[in-house]
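Q: Sequence below, structure please.
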Amino acid sequence: MAEVTFKEKPVTLMGNQVSVGDSAPDFTVLANDLSEVKLSDSKGKVRLISVVPSIDTGVCEQQTRRFNEEAAKLDNVEILTISVDLPFAQKRWCAAEGIDNLQVLSDHRDLSFGNNYAVAIEELRLLSRSIFVIDSNDKVTYVEYVSEVTNHPDYDAALEAAKSAQ
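A: Now for the predicted structure:
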């Protein structure tokens, strides 16, 4: 299991860790209009899943903006940002920030994504910062569990993995 800290204090991640080569677990999260979104909804596409603790914090904002900018440059890659923020707050934030090249989704209801990808922080009921790339055949091709939740992920490695996935 990945060792993760939040503000330098160890946290417990719930669920089973996902590794490169695994079949990507399906999940159900909510779109900003409260409709359900599943991984299987985008079958046949490469998915880059950017996981943030809360969309309304500095590093999370920067991470989401960066992937929003990069999304326009990627062919056949769908970028999903997932947090436990309420869909209403996500919708308001995206409108204010001009985020329109990726989907921002909420795992607040039952932590389906968080538990299936081992990013739900038991002590905080937030998601641990991480990146997953899933190819068009639903195989995990890239995983980064960021060891300190308040740090940035490796954007370049994640984007390269998404570009090279089929």
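
Q: make it CA atoms for all contacts and neighbour counts henceforth
A: Noted.

Q: did I read that right, residue 50 in a strand?
A: Yes - under DSSP: H, G, I helix; E, B strand; the rest coil, residue 50 falls within a strand.

Q: That one contacts residue 71, correct?
A: No - the pair residue 50 / residue 71 is not scored as a contact, 11.7 Å apart, by CA atoms under 8 Å.

Q: more crowded one of the two?
A: When residue 50 and residue 71 are compared for neighbours, residue 50 comes out ahead with 24 against 20, by other CA atoms under 10 Å.

Q: Look through the protein and tell me its longest helix.
A: What stands out as the longest helix in the chain, according to DSSP state H, is helix 58-71.

Q: Next, the structure of the following sequence, for comparison with the previous one:
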Amino acid sequence: MAIVTLKGNKLNTIGSLPTVGSSAPSFTLTKNDLSSADLAQYKGKKVVLNIFPSVDTGTCAQSVRQFNTEASELKNTVVLCVSKDLPFAQARFCGAEGLNNVEMLSDFKDGNFGTHYGVSFADGPLAPLLSRSVVVLDEEGKVIYTEQVAETTEEPNYKAALEALVNA
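A: Below you'll find the predicted structure:
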């Protein structure tokens, strides 16, 4: 269990992020067209998992925008933005913002992603949404960087995540 805050108030997650050097837990998430996406589909590419509570908040929306901008400059890299938002809301957001360098994926069906990655909130007003986190994977699906943002209202460390990609 990890402890993060929301405006200074402590919240618990159900677990901890995967450790650097471990194989990333497999997942099946829902794309905007309601088809499924699983981790195996991205083998051979570097993967940024941009995980957050809801794209309908300013900080979450900014993380999607920021990674969209940064992703356009990275070779052999895909950015997967993961939340429990309905795929319709995710599609609406990206369409309205003109974002096409990220892939929006939803954990709304069964919450298994949040469980396997340890990022589902266990308590507080955001339970069972996902805690703001970044997990970076190499081409073989090994974890090369993780960050669980300590204060949910703050943005992740984009620079550190991108440096992990460049140095992988």
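
Q: TM-score of the superposed pair?
A: Here the superposed chains carry a TM-score of 0.95, computed using TM-score structural alignment, normalised by the length of the first structure; 165 aligned residues with a CA RMSD of 1.1 Å.

Q: and for residue 50 and residue 71 of the first structure, which residues touch both?
A: Any residue near both residue 50 of the first structure and residue 71 by CA atoms under 8 Å, 6 or more residues apart in numbering counts here, and that gives residue 79.

Q: re earlier: identify the residues contacting the longest helix of the first structure?
A: By CA under 8 Å, 6+ apart, the list of residues contacting helix 58-71 of the first structure reads 50, 52-55, 77-79, 81, 99-102, 150-153.

Q: Quick check: next helix or strand after that helix?
A: Later in the chain than helix 58-71 of the first structure, the nearest helix or strand by DSSP states H and E is strand 77-83.

Q: Buried ones in that following strand, by neighbour count?
A: For strand 77-83 of the first structure, the neighbour count (16 or more other CA atoms under 10 Å) marks 77, 78, 79, 80, 81, 82, 83 as buried.

Q: Stretch 2-16 of the first structure too?
A: Residues 4, 5, 6, 11, 12, 13, 14, 15 are the ones in stretch 2-16 of the first structure that count as buried (16+ other CA under 10 Å).

Q: Repeat that for stretch 117-128 of the first structure.
A: Of all the residues in stretch 117-128 of the first structure, those buried under the rule 16+ other CA under 10 Å are 117, 118, 119, 120, 121, 125, 126, 127, 128.

Q: Check stretch 62-78 of the first structure too.
A: Buried residues in stretch 62-78 of the first structure, counted by 16+ other CA under 10 Å: 63, 64, 65, 67, 68, 71, 77, 78.

Q: now do the same end-to-end measure for that stretch.
A: End-to-end distance of stretch 62-78 of the first structure (CA to CA, to the nearest Å): 18 Å.

Q: Thank you kindly, that will do.
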